[in-house]
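S.K.: I would like to see how this sequence folds:
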Amino acid sequence: MIKTVIFDMDGVIVDTEPVHRYAYYLQFSELNIEVPEEMYTSFTGFSTRNTFQALKGYFPSVEQEVEDLIQRKRNIFNDAFDTKEDLYLLDGVEDLIKDLFHNGIQLILASSASKVTIDRVFTRFNLHQYFTHIVSGEDFPQSKPNPAIFNHAASLSIAPKENCIIIEDSTNGIKAAKAAGIYCVGYRSQHSNLQDYSEADLVIDHFNELNAQKISQIEA
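M.R.: Prediction:
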């Protein structure tokens, strides 16, 4: 029986991807580099640090230190986030979170986003009350598909790994979940461009396909 649900955030709980994309591409313009769509998509699920480390490998002309690049991107993102009024939780996810919480299923967040960004989202949408733990990708040297973040999240569960599931929307996230040996639900939305769900144990197109009863009965 499933006792713990581990959520990704971007693309699963809230669609901040357009804000991230705006921030990254404004910064790419400032850096005078052209990042193809396929390359940008390959960074989905990466932390900001790992994204810039990869970009510096692709573009030797980028001379700034990774920490400086991270701070600039974060400033652009925060300014855009605070002024973006049409930012909502993804359809159906709040009802699912509340249903799981009220039925005694533990909720843990494991997101590649920074702690600052997670806190902004959780504060804006009043989500802190539902989650027992928040795990940020900035605490790990490697991003998804490395399973470290999910292994750590599972270690915080009230139950063994076999009684956990992960909800992810990205290729890298799904690969990380499977590398951690945890049952993975792939959330395929209109925002999940070019992502591969072939390794997910279950694929959904809307959160109304899940509820506490269905999740608790998953044979992981």
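S.K.: all contacts plus neighbour counts: C-alpha atoms, from now on.
M.R.: Noted.
S.K.: okay, helices next: where are they in this protein?
M.R.: In the chain, the helices defined using DSSP state H lie at 17-31, 37-42, 48-58, 66-83, 93-102, 115-124, 148-155, 171-179, 212-216.
S.K.: to check against the first, give me the structure of this:
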Amino acid sequence: MSKLQALLFDVDGTLADTERDGHRVAFNMAFEDAGLDWSWDEGLYGELLAVTGGKERIRFYLEQFNTDFEKPENFDDFVKGLHESKTNFYTQLMAEGKIPLRTGVERLIKEAREAGMRMAVVTTTTPANVTALLESTLGPDSESWFEVIAAGDIVPAKKPAPDIYYWALEQMNLTPEDAIAFEDSSNGIQSSAAANLKTIVTINEYTKDDDFSDAVVVLDHMGEPGRPFTLLSGETFGQDYLDLALVHKIANA
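M.R.: As a prediction, this is how the structure comes out:
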């Protein structure tokens, strides 16, 4: 076994397919609620994912895709209010159980917990979004399973900057060699790799064409017994679903 001590999980796209069916839908609900005629379809939202952070994504949309919009004088408050509304709609969608965890995620997290493995969430999404997803999928006490919730604006520079990973490792008193990250996107792997973390990537429809050359393993999903993953790159030692033993092997390779 390796000296692996902690699993560091991204959220959006990694734990659940929240982007297309969660965040995008919630943004559109917030726009409609504010009387705006904006609508982010799946194709446009894929382009907006080039930028991490909800408030940043709204600004990017107005800078690149809706340049005719006349910004109000209190533009910062306008963006902040829109994002808060979006978060409320998102947590509502989560509470209604609209978005399940991805294949293999619940099994791996519960196995890690039973084994006493330290875990953290490392994401650019807001803490409220993290809570909503965890409680709606893993149960009301599940946030406590994670030693650190590194989320939202806790550091100024969001992914692809490595700052959020640096912060999480510091809070846990760990070195990069003590942990392994789980990501799904180009911004995510750039962030974790810059923090010198080995990273397992599970792609999704939005990120399948991203550059994951810095990942140690790239899969289509974590897999389940009887529902194997597809290995896209790396070494999985003959196994066809990701369990804690395989994570140790990957970390120690």
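S.K.: need the TM-score between these chains.
M.R.: Remark: TM-score between the superposed chains equals 0.85 [TM-score structural alignment, normalised by the length of structure 1]; 219 aligned residues with a C-alpha RMSD of 2.6 Å.
S.K.: export the helices of structure 1 to TSV and tack on distance to residue 206 of structure 1 and mean neighbour count?
M.R.: TSV is the format used below for those (distance: least, C-alpha to C-alpha, whole Å; neighbours: other C-alpha atoms under 10 Å):
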stretch	distance to residue 206 of structure 1	mean neighbour count
helix 17-31	18	16
helix 37-42	22	12
helix 48-58	28	18
helix 66-83	25	15
helix 93-102	9	17
helix 115-124	21	16
helix 148-155	23	21
helix 171-179	17	25
helix 212-216	14	16
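S.K.: which one of those helices lies nearest to residue 3 of structure 1?
M.R.: For residue 3 of structure 1, the closest of the helices of structure 1 is helix 212-216, at 6.8 Å, according to C-alpha to C-alpha.
S.K.: Provide the aligned range in structure 2 for the closest one.
M.R.: Aligned by TM-score structural alignment, helix 212-216 of structure 1 falls on residues 244-248 of structure 2.
S.K.: quick revisit: using TSV, lay out the helices of structure 1 together with distance to residue 4 of structure 1.
M.R.: Compiled in TSV, the helices of structure 1 are given as follows (distance: least, C-alpha to C-alpha, whole Å):
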stretch	distance to residue 4 of structure 1
helix 17-31	26
helix 37-42	29
helix 48-58	27
helix 66-83	30
helix 93-102	9
helix 115-124	19
helix 148-155	8
helix 171-179	14
helix 212-216	9
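S.K.: would you mind telling me which of these is nearest residue 8 of structure 1?
M.R.: helix 171-179 (8.0 Å).
S.K.: how big's the offset between that closest one and structure 2?
M.R.: Following the fit onto structure 2, the mean deviation recorded for helix 171-179 of structure 1 is 0.9 Å by mean C-alpha distance after the TM-score superposition for structure 1.
S.K.: for residue 167 of structure 1, give me its contacts.
M.R.: If you count contacts by C-alpha atoms under 8 Å, 6 or more residues apart in numbering, residue 167 of structure 1 has them with 5-8, 12, 184-187.
S.K.: any idea how far it lies from residue 29 of structure 1?
M.R.: Using C-alpha to C-alpha, to the nearest Å, residue 167 of structure 1 is found at 33 Å from residue 29 of structure 1.
S.K.: need the contact list for the residue lying closest to residue 216 of structure 1 once chain neighbours are set aside.
M.R.: Leaving aside its chain neighbours, residue 216 of structure 1 sits nearest to residue 2 (4.5 Å; criterion: C-alpha to C-alpha, 6 or more residues apart in numbering). Neighbouring residues of residue 2 of structure 1 by C-alpha under 8 Å, 6+ apart: 105, 162-165, 215-220.
S.K.: again with residue 95 of structure 2
M.R.: By C-alpha under 8 Å, 6+ apart, residue 95 of structure 2 lies in contact with 132, 136.
S.K.: that one matches what in structure 1?
M.R.: Match for residue 95 of structure 2 (TM-score structural alignment): residue 82.
S.K.: can you check residue 14 of structure 2 too?
M.R.: Match for residue 14 of structure 2 (TM-score structural alignment): residue 12.
S.K.: hmm, its match is touching residue 173, no?
M.R.: No. Counting by C-alpha atoms under 8 Å, residue 12 of structure 1 stays clear of residue 173, with 11.0 Å between them.
S.K.: for residue 167 of structure 2, give its distance to residue 134 of structure 2.
M.R.: 21 Å.
S.K.: that should have said residue 182 of structure 2, apologies.
M.R.: 16 Å.
S.K.: could you do residue 95 of structure 2 as well?
M.R.: Taken as C-alpha to C-alpha, the span from residue 95 of structure 2 to residue 134 of structure 2 is 10 Å.
S.K.: mind checking how far the equivalent of the residue nearest to residue 216 of structure 1 over in structure 2 is from residue 178 of structure 2?
M.R.: In structure 2, residue 2 of structure 1 lines up with residue 4, judged by TM-score structural alignment. Distance from residue 4 of structure 2 to residue 178 of structure 2, counting by C-alpha to C-alpha: 5 Å.
S.K.: now swap in residue 129 of structure 2 and tell me
M.R.: 27 Å.
S.K.: in TSV, list the contacts of residue 2 of structure 1 along with distance to residue 145 of structure 1.
M.R.: Converted to TSV, these look like this (distance: C-alpha to C-alpha, whole Å):
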residue	distance to residue 145 of structure 1
105	26
162	20
163	21
164	18
165	16
215	24
216	26
217	27
218	24
219	23
220	20
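S.K.: just the buried members of those?
M.R.: 105, 162-165, 215-216, 220 (16 or more other C-alpha atoms under 10 Å).
S.K.: reformat those as a markdown table; add distance to residue 78 of structure 1.
M.R.: As requested, these are exported to a markdown table (distance: C-alpha to C-alpha, whole Å):
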| residue | distance to residue 78 of structure 1 |
| --- | --- |
| 105 | 32 |
| 162 | 37 |
| 163 | 36 |
| 164 | 32 |
| 165 | 31 |
| 215 | 34 |
| 216 | 37 |
| 220 | 38 |
